[in-house]
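[1] Need a 3D model of the sequence below.
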Amino acid sequence: FGRATSTHAAVATSLVDAGGIDADAAAQAVVEGLLLARYRYGVLKKDAAMAPLERLALVTPAAKAERATTGARRGVVLARSASLARDLANTPPGHLTASRLAELAVTVGEASGLTVEVFDAADLRDMGCGGLLGVNAGSQEPPRLVKLSYRPKRARGHLAMVGKGVMYDSGGISLKPTDPMHAAMKMDMSGAAAVLSSMAALAGLGCRADVTGYLLCTDNMPSGSAMKLGDVLTVHGGTTVEVHNTDAEGRLLLADGLALAAEETPDAIVDIATLTGACLVALGPGVAGVLGNEQTWVEQVTAAATRTDEPVWQLPLEKRRYRKLLDSDIADVKNVGGPYGGAITAAVFLSEFVGDVPWAHLDIAGPMKVDTDEAWRSKGATGFGTRLLVDLAMSFTPPAATNGDGANRTST
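    Presented below is the predicted three-dimensional model:
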């Protein structure tokens, strides 16, 4: 419907009035789907691919008009947040550096009722964020850590979100092997884009949870100063990490972000990252992987994914079997665990930095982009995870405490 009307500036449709579908939900679905499907990244083109949508009329019985209006407004907010994430991920890497993203986060955050703090390289050294600094070592562009805080009155719980923001990932010294891989790596900051864009929607939707977001931003480049295989980094909190592959960089900066988030003892943490090609191989391009240390929390994430049509599939956090693959002879842990089970070993690595806080990890390497139009996903960056995170925050319930024997925990 959205693409079929793409040449029209004014569109009208009747809302479905059958099968018990609520006018609120129907209006949201129509508006959200229409705007998402019409999306195109066209800021660098002379001619727009689609006519700007100036007017959308939804026809519904008068008795349902108020609820339909509420749903339509919600659909606009959600579609705009996903479109912001798409814009950020589609932007060429020469146009969007870590420092530029931090500037945009300040502008977007302050306009959205968020408190925004930006930390530069000197701050990161003082904070002991050796993972982010290590990844940044080969770059001429300085790193940034952005902290976003949303604090409503009478909050019901505290949720932390951590997003991987690798603005361009060459692989570093472990250089990626093909041009198509390199061409897509401007999207390696899709996790950070999803966190920023989702948090920008919270005030407008009346979210009742405290939410703190962390954007870990840098590019990963080869140079004479780049981190090397065999280097040992000390991440926030003091854990030492031996680098066995510089293209396994996302987990290094996420270690800093997760450790910082856990220090504030939120009720739960979710991280989102284009982390492993292994997850793409395992689940294909349409489904994200989810792993975590608390099953009730993973189930909240999965439920939000189902409601937003941003599908996830749970993989096992097999620490008992796989943690030994990360053993290092000279450091506390190494950053890769061998050729097999890469999505799982990456998550096992991340679990080292969350302590006892309920945590879920979203590996969105597969659905970060599509090569052709598909349902509501337009060719290019999908903004995957943005609406999922909004739904998760809006419906957030602090995960139930375990009974002391790990009954709610996934495999350790």
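[2] make it CA atoms for all contacts and neighbour counts henceforth
    Will do.
[3] following whichever helix in the chain runs longest, which helix or strand comes up?
    The helix that spans the most residues within the chain, counting by DSSP state H, is helix 65-90. Downstream of helix 65-90, the first helix or strand assigned by DSSP states H and E is helix 98-111.
[4] how distant is the next helix-or-strand element following that following helix from the center of its chain?
    Sequence order places strand 115-119 as the next helix or strand after helix 98-111, per DSSP H and E. Computed by Cα atoms, centre = their mean, to the nearest Å, the chain-centroid distance of strand 115-119 equals 18 Å.
[5] Would you do the same for the sequence below? I want to compare the two.
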Amino acid sequence: MVLAHLATVPDTGKRLEQARRAGDAMAARLNAAKRKDAQVISLQDDAALTLALAEGAALGSYAFRKYKTDANGAPTLEKLGIVAKEVSADQAEELADLCDAVCIARDLVNEPVSFLNAKQLAAEIRTLSRNAGFKAQILGKEQIAALGMGGLIAVNKGSIDEPTFSILEWKPKGPVNKKPVVLVGKGVVYDTGGLSLKPTPNSMDQMKCDMAGAAAVACAISVAAKRELPLHIIGLIPATDNRPGGNAYAPGDVVRMHNGLTVEVLNTDAEGRMILADALSYAEQYNGELVMTLATLTGAAMRAIGHYGSAVMGTAPEAEFRKLEAAGHATYERVAQLPFWDEYGDEIKSEVADIKNLGSDLAGAQTAGKFLARFTTRPFIHIDIAGPAFITKRDSYRTRGGTGVGVRLLYEFLKQRAAAR
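    As a prediction, the model looks like this:
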């Protein structure tokens, strides 16, 4: 039995984060004691704080051990009961669904490409859809080519594995939105940089995480479906690896994209924007009320913000960014809005094609965002999760490796969006 009481701080977001970290510390002690189950009696009269405590304990107990042959060091805690008069059964179930989704996203990010190629990612998405109750349609290479998705096909040219394009949909009876929210997740299952090979050392060993945006989108939609959010949501996930094969696309190539725009390729390591652009163009048919991309897109975003948050930018009304910031503060998956001035678009003008896939050495996060904005006419928010998606050192309940960042952020954003209607 554990008694839990938390000191209060004035900031609600920080107070919830304090509770999560306390929950992680509690779970660490229980695991160290080899406990398999425990009961926590909360002395709080605040349901949100009690739930945050349990959230930190659940997420902090995560470990990716699929390929371990030795059980030593594995977390032992299997069941944590919470005794709290302020927490309803429905709230507890919602938290369990959310934590499960985050852990699935972490698993997907931590899987090596030797297992998780584009087809396997699509298979995992299909399994998620069956378990959660949303629709999933998987397109293969021939269908992708027939749609004219030149960016996705170009990036895939160096690979021996075929690309996939996954279309996810959660549409409840009587959704509160007439136009869907469209979420687009980058699904580069492994990124060598292609012919613009990433420099060594230590530049590729984390590149299995380049599909973290795809994992977050799929897992956030799975929670929305399980919780039956009254919100129509579309998810689009273009997936491939990026390798320097004999037929790989090359610097200097000109690629015709899904919407007909031509792109001069200056660097094959700027591949994420190529596949996201086709997905954004495809998304035009849905006439979404808001289109959001989630991607480990640029080192520039990571250098600007570090592992502490995600960079956001786009063309959506400022009110949408404030809602996203509020969701980020509540979940402590914080976001920082970057300027999105017109001049950043000038950086990607090309002399031989409509645009080029790389800007100057400056403001790389924004020029990547401007590239994406050329492929959508809808209100648009781009979330660059390059910094927090994968960490090499544990940060409390954010365990080493894939963090599952974006799942909690997106779900909170969608939940509050539905509640506000």
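[6] The longest helix of the first structure versus helix 98-111: what angle between them?
    Comparing the axes of helix 65-90 of the first structure and helix 98-111 via axes from the mean of the first three to the mean of the last three Cα atoms, to 10 degrees yields an angle of 160 degrees.
[7] Return the distance of helix 65-90 of the first structure from the chain's centre.
    17 Å.
[8] I'd like to know which elements the strand of greatest length in the second structure is packed against.
    The single longest strand within the second structure, with elements called by DSSP state E, is strand 233-242. Judged by 3 or more Cα pairs under 8 Å, 6 or more residues apart in numbering; DSSP states H and E, strand 233-242 of the second structure is in contact with helix 118-132, helix 150-156, strand 164-170, strand 181-185, strand 187-191, helix 212-226, helix 272-283.
[9] Save the ones you listed as TSV, and put in distance to residue 354 of the second structure too.
    Formatted as TSV, these follow (distance: least, Cα to Cα, whole Å):
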stretch	distance to residue 354 of the second structure
helix 118-132	29
helix 150-156	14
strand 164-170	25
strand 181-185	23
strand 187-191	24
helix 212-226	27
helix 272-283	14
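[10] so which of these gets nearest residue 245 of the second structure?
    Proximity to residue 245 of the second structure (Cα to Cα) singles out helix 150-156 among those, at 9.5 Å.
[11] Can you check which part of the first structure that closest one sits on?
    Residues 130-136 of the first structure are where helix 150-156 of the second structure aligns, taking TM-score structural alignment as the criterion.
[12] Report the distance from that stretch to the chain centre.
    Here stretch 130-136 of the first structure is found 19 Å from its chain centre; the criterion is Cα atoms, centre = their mean.
[13] buried ones in it?
    Under the neighbour-count criterion of 16 or more other Cα atoms under 10 Å, stretch 130-136 of the first structure has 130-136 buried.
[14] Whatever residue of the first structure lines up with residue 84 of the second structure: what's it in contact with?
    Under the alignment by TM-score structural alignment, residue 84 of the second structure pairs with residue 60 in the first structure. Contact analysis of residue 60 of the first structure by Cα atoms under 8 Å, 6 or more residues apart in numbering lists 14-15, 17, 23, 68.
[15] Could you rerun that using 6 Å?
    residue 15 (Cα atoms under 6 Å, 6 or more residues apart in numbering).
[16] what separates it from residue 21 of the first structure, distance-wise?
    12 Å (Cα to Cα, to the nearest Å).
[17] contact partners of the match of helix 150-156 of the second structure?
    When contacts are defined by Cα under 6 Å, 6+ apart, stretch 130-136 of the first structure is touched by residues 218, 220, 233-235, 252-253.
[18] Tell me the one of the residues you listed nearest residue 262 of the first structure?
    Nearest member of the contacts of stretch 130-136 of the first structure to residue 262 of the first structure, counting by Cα to Cα, is residue 235, at 13.5 Å.
[19] Tell me which residue of the second structure lines up with that closest one.
    Using TM-score structural alignment, residue 235 of the first structure lines up with residue 257 in the second structure.
[20] do the same with residue 315 of the first structure
    Match for residue 315 of the first structure (TM-score structural alignment): residue 338.
[21] okay, now that match: neighbour count?
    Number of residues near residue 338 of the second structure (other Cα atoms under 10 Å) recorded here: 15.
[22] ok, now how distant is it from residue 366 of the second structure?
    7 Å.
[23] sorry, back to before: how many neighbouring residues does the match of residue 235 of the first structure have?
    Residues near residue 257 of the second structure, counting by other Cα under 10 Å, number 23.
[24] mind listing what it touches?
    Contacts of residue 257 of the second structure by Cα under 6 Å, 6+ apart are 149-151.
[25] will you turn those residues into TSV that also has distance to residue 114 of the second structure?
    TSV is the format used below for the contacts of residue 257 of the second structure (distance: Cα to Cα, whole Å):
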residue	distance to residue 114 of the second structure
149	25
150	26
151	24
